[in-house]
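Student: Provided below for reference: sequence and predicted model.
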Amino acid sequence: MKTILITGCSSGYGLETARLFHAKGWNVVATMRTPQAEIMLAGDRLRVLPLDVTQSASIAQALDLAGPIDVLVNNAGIGLFGAFEATPMGIVREIFETNTFGTMAMTQAVLPQFRARRSGLVINLTSTATMAPFPLVAAYTASKTAIEGFTESLALELADFGVRIKLVEPGYGPSTRFAANGVERMQGLIPDPYMAYAQSVFAAFGAATAVTTETAVAEAVWHAANDPAATLRYPAGDDAIALAQAR
């Protein structure tokens, strides 16, 4: 029976992925900054642990409590909409601390046990913003594009140890809390000169018919975790699949 540790399980993709793997018979370690056991399905193969991926002590404690794992899913992330001109560099750094450095720190922390066992899999969630340019998400896109390059390079250096690393690339997920989770930090990030353009962008997003659901992402993670092929990228969602095919 395999064990998977998933970051960012309080809602959205992380929560749905934890539920799917638990339903499929895996041991699941669902982590989040503020544990909410009540949002998870009950089960003796499920543990909910506190984890802040921006804090090294929190990472060490969570991995110690989790014990040996077979798969790490780096899902924890922060969303951001706004004109880059109006985005303070402090907020840009905050986005990178979670989306980029948090993913790197979690990966680095599990590699010793994976390398010693000569097995293990890391799955990093990025975004279709890395496939095609999207406006008003420049800092967010940069944080996720960094993980694409990180994963591509790391896949090569880990191969000789039997350790694999993969990417799941979700599309636009209007049913997630991407924007809601960042409402406070996004205040004032669309100043008047950008307002008309931003409204047209939001209207286009609202009219999108091909989108990504939490279920589609969870299924893509399941596929990546169980696919023995050397595939690096797994688009998740109808819009993501269409973009990947176009790319």
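Tutor: Yep, that arrived.

Student: CA atoms for contacts and neighbours, from now on please.
Tutor: Noted.

Student: specify the local secondary structure of the closest residue to A37 other than its chain neighbours.
Tutor: Spatially, and ignoring its direct neighbours in sequence, A37 is nearest to V48 (6.0 Å; CA to CA, 6 or more residues apart in numbering). What DSSP: H, G, I helix; E, B strand; the rest coil gives for V48 is strand.

Student: okay but V48 is in contact with P35, surely?
Tutor: Yes. Using CA atoms under 8 Å, V48 is in contact with P35, at 6.3 Å.

Student: against that first model, consider the following:
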Amino acid sequence: MNSVMITGCSSGFGLETARFFFEKGWHVIATMRKPDNSLFPTSDRLSILELDVTDQNSIDRAVREAGPIDVLINNAGIGYMSPFENTSDEIVHKLFDTNTFGTFNMVRAVVPQMRGRKAGTIINLSSSTTLKPLTFMSTYTASKAAVTAYTECLALELAPLGIRTVLIIPGLSPSTSFGKNAGDKISKSGEPADEYKALMEKVQSEFQREMLVQELTKPEDVVNAIWQAVTDSNCPVCLPAGPDAVALSQ
């Protein structure tokens, strides 16, 4: 039976992906910082493990408990929107620790067993903000742009070892908890300077309007892209997910 380990399964894309693979008959290792057994049915094909991608001991323990992993999906991430001038070093480090170094550390923990079997698939999630820059998203976008560049290079070095690596680039999605997961990870930024306030109001208004009129990414778009990446050995290294991401990538 194929096994898949997914980070960040408490909500959003991670939760929907875990449910999808479970319905397909896979052994699913659903990980999250605060395990919630109520999210999934009880089954011997489902393991719910505590995992904080910013904690190496937590990663090592979860990978050890998971056993053989055929597919790793690095989905865990946090969002943040603020003028960079107001973005403290603490915030910068928290974003990169989760979105970037969390992905790095998960790959480093799982690759040895895949290399030993000369088989495996690694899926990393980036963001369409790397395709179209958005105001006040500089730090978040930088953390995801690093994942994009890293994955494209990683695919080249792992392919000769029998390990496939694919980057999923989701578009904007109103159904995800973007930013909410940062709650206990990031302290609030200071009050922005007056020069930023009018622009922030304008940007937020335009963003809300786009969310209402534009065809955005649905969870199933991301799940389907991940499924394609896992099941189609000829899929490209970079897969946009969602109509807005597809449009930006062309």
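Tutor: Arrived safely. Just so we're clear, the structure is a prediction, and the values are computed from it rather than from any experiment.

Student: the residue nearest to A37 of structure 1: what's it in contact with?
Tutor: By CA atoms under 8 Å, 6 or more residues apart in numbering, the residues touching V48 of structure 1 are V29, A30, T31, M32, P35, Q36, A37.

Student: nearest residue to R45 of structure 1 in space, please, no chain neighbours.
Tutor: Once flanking residues are discounted, R45 of structure 1 sits nearest to N27: 4.7 Å by CA to CA, 6+ apart.

Student: aligned partner of A241 of structure 2 in structure 1?
Tutor: Counting by TM-score structural alignment, A241 of structure 2 lines up with A236 in structure 1.

Student: can you pull the contacts of T34 of structure 1?
Tutor: T34 of structure 1 neighbours (CA under 8 Å, 6+ apart): S10, P50, L51.

Student: now the second one: how far from G14 of structure 1?
Tutor: It stands for P50 of structure 1. Counting by CA to CA, to the nearest Å, the gap from P50 of structure 1 to G14 of structure 1 is 14 Å.

Student: the two: who's more crowded?
Tutor: G14 (25 against 19; other CA atoms under 10 Å).

Student: next up, identify which helix or strand the closest residue to that one other than its chain neighbours is on.
Tutor: Take G14 of structure 1 and drop its neighbours on the chain: the residue closest to it by CA to CA, 6+ apart is G8, 5.5 Å away. Using DSSP states H and E, G8 of structure 1 maps to neither a helix nor a strand.

Student: tell me which residue of structure 2 matches up with G8 of structure 1.
Tutor: By TM-score structural alignment, G8 of structure 1 lines up with G8.

Student: is it fair to say K166 of structure 1 lies in a helix?
Tutor: No. Using three-state DSSP, the assignment for K166 of structure 1 is strand, not a helix.

Student: who's in contact with V222 of structure 2?
Tutor: Here V222 of structure 2 is in contact with F13, I168, P170, A241, G242 (CA under 8 Å, 6+ apart).

Student: relative to S47 of structure 2, how far out is it?
Tutor: 22 Å.

Student: ok, the residue positioned nearest the centre of structure 2 to V222 of structure 2 distance?
Tutor: Geometric centre of structure 2, nearest residue: N75, 2.7 Å, by CA atoms, centre = their mean. According to CA to CA, N75 of structure 2 stands 11 Å off from V222 of structure 2.

Student: please enumerate the strands of structure 1.
Tutor: 3-6, 27-32, 46-50, 71-74, 121-125, 164-170, 233-236 (DSSP state E).

Student: out of those strands, which is closest to R185 of structure 1?
Tutor: Proximity to R185 of structure 1, assessed across these by CA to CA, is greatest for strand 27-32 (19.7 Å).

Student: starting at the chain centroid, how far to the closest one?
Tutor: Strand 27-32 of structure 1 sits 14 Å away from the centroid of its parent chain (CA atoms, centre = their mean, to the nearest Å).

Student: same thing with stretch 2-18 of structure 1?
Tutor: Here stretch 2-18 of structure 1 is found 10 Å from its chain centre; the criterion is CA atoms, centre = their mean.
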